[in-house]
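> After the sequence you'll find the predicted model.
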Amino acid sequence: MEIIISILAGIIFAVAVYNLLQKQMVRIIIGTVLISHAAHLFILTMGKLKRGQPPILTEGITSYTDPLPQALILTSIVISFGLTSLMLVLAYRTAKENNTDNMEQLRGKPNE
């Protein structure tokens, strides 16, 4: 199961890098969101996927799931949501002020 999730995380990461290299701001934002999702999947697979086992120790349970990756992912989801919100607001404001979302046009003309 870890192999399949790792391959999926790699594919999502590749799609994210492709979107980060585009010229439109919305596609760049989608790329950053996809990178964060790929990182979430990667952290989840690093914690070893164990199905049906509790993340806490109680009487009579000998094997349990490590709760640290789940806590890290939860924190990462909150941070990526805040970052995505900020980038969307900045992209909206930039597109409204400059009437474009193309990064080449926003960069301006080089000095000759």
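Alright, I've got the coordinates. Numbering: from 1, shown residues only.

> can we go C-alpha only for contacts and neighbour counts from here?
Fine.

> show me where the protein has helices.
2-20, 25-46, 68-98, 103-107 (DSSP state H).

> Residue 57 is nearest to which of these?
Closest approach to residue 57 among the helices of the chain is made by helix 68-98 (13.5 Å; CA to CA).

> Just give me how far the closest one sits from the chain centre.
Its chain's C-alpha centre and that of helix 68-98 lie 9 Å apart, by CA atoms, centre = their mean, to the nearest Å.

> Check it against this one:
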Amino acid sequence: MELLVASATGVLVAVGVYLLLRGRTFPVIVGLTFLSYAANVFLFAIGRLAINRPPIISPNASGYTDPLPQALVLTAIVISFGMTALIVVLALRGFLETGSDRVDLDTLDDARAPRKKPDPGRGDWPA
């Protein structure tokens, strides 16, 4: 079972890193999502969850499972949902402003155009 969980975590990290290195915004967002899933699986794995045991200590229970990893994963899910929503909005705004969803701006034609450097002495700073 440990090999299965370790393999799943490794595959999620590998897919997440691969998608982060892509040149478009949507695969980058999906890659970040896969990395957050890998972190959640890792937190569950290090918590050593016990099956069919209550997460609350009671005198009637023969044992219990540690509730801290479950609380950490629940918090991580909420935070990753909010961050994914923020990243999607930022990617959409970047697409609407530039007309492209490329991550690297060096490949755009208008980014290669030479630009003059603003001179503060002449007062030509961009507004």
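That came in fine, so what should we check first? Being a predicted model, the structure only gives us computed values, none of them experimental.

> What's the TM-score once they're superposed?
Put the two chains on top of each other and the TM-score (TM-score structural alignment, normalised by the length of the first structure) is 0.91; 111 aligned residues with a CA RMSD of 1.7 Å.

> which one of the helices of the first structure has the most crowded surroundings?
Comparing the helices of the first structure by mean neighbour count (mean count of other CA atoms under 10 Å), helix 25-46 ranks first with a mean of 20.

> on average, how far is that one from the matching bit in the second structure?
Its match in the second structure and helix 25-46 of the first structure itself, once the structures are fitted together, sit a mean 0.4 Å apart by mean CA distance after the TM-score superposition for the first structure.

> In the second structure, point out the residues matching that helix.
Alignment note (TM-score structural alignment): helix 25-46 of the first structure is matched to residues 25-46 of the second structure.

> you'd agree residue 33 of the second structure is up against residue 83?
No: the pair residue 33 of the second structure / residue 83 is not scored as a contact, 9.6 Å apart, by CA atoms under 8 Å.

> before we move on, the earlier item: name the residues that touch the match of helix 25-46 of the first structure?
Stretch 25-46 of the second structure has contacts (CA atoms under 8 Å, 6 or more residues apart in numbering) with 5, 8-10, 12-13, 15-22, 69-70, 72-73, 76-77, 80, 84, 87-88, 91, 101-103.

> what do you get for stretch 67-76 of the second structure?
Taking CA under 8 Å, 6+ apart as the rule, stretch 67-76 of the second structure contacts 36, 40, 43, 44, 46, 47, 55, 56.

> Please work out which residues of the first structure line up with that stretch.
Stretch 67-76 of the second structure corresponds to residues 67-76 in the first structure, going by TM-score structural alignment.

> ok so, going back, quick one, which of the helices of the first structure gets closest to residue 60 of the first structure.
helix 68-98 (21.5 Å).

> superposed on the second structure, where does the closest one end up, distance-wise?
Averaged out, helix 68-98 of the first structure is 0.5 Å away (mean CA distance after the TM-score superposition for the first structure).

> From one end of stretch 38-57 of the second structure to the other, what's the distance?
Using CA to CA, to the nearest Å, one end of stretch 38-57 of the second structure lies 29 Å from the other.

> Quick check: residue 88 of the second structure vs residue 41 of the second structure, distance?
23 Å.
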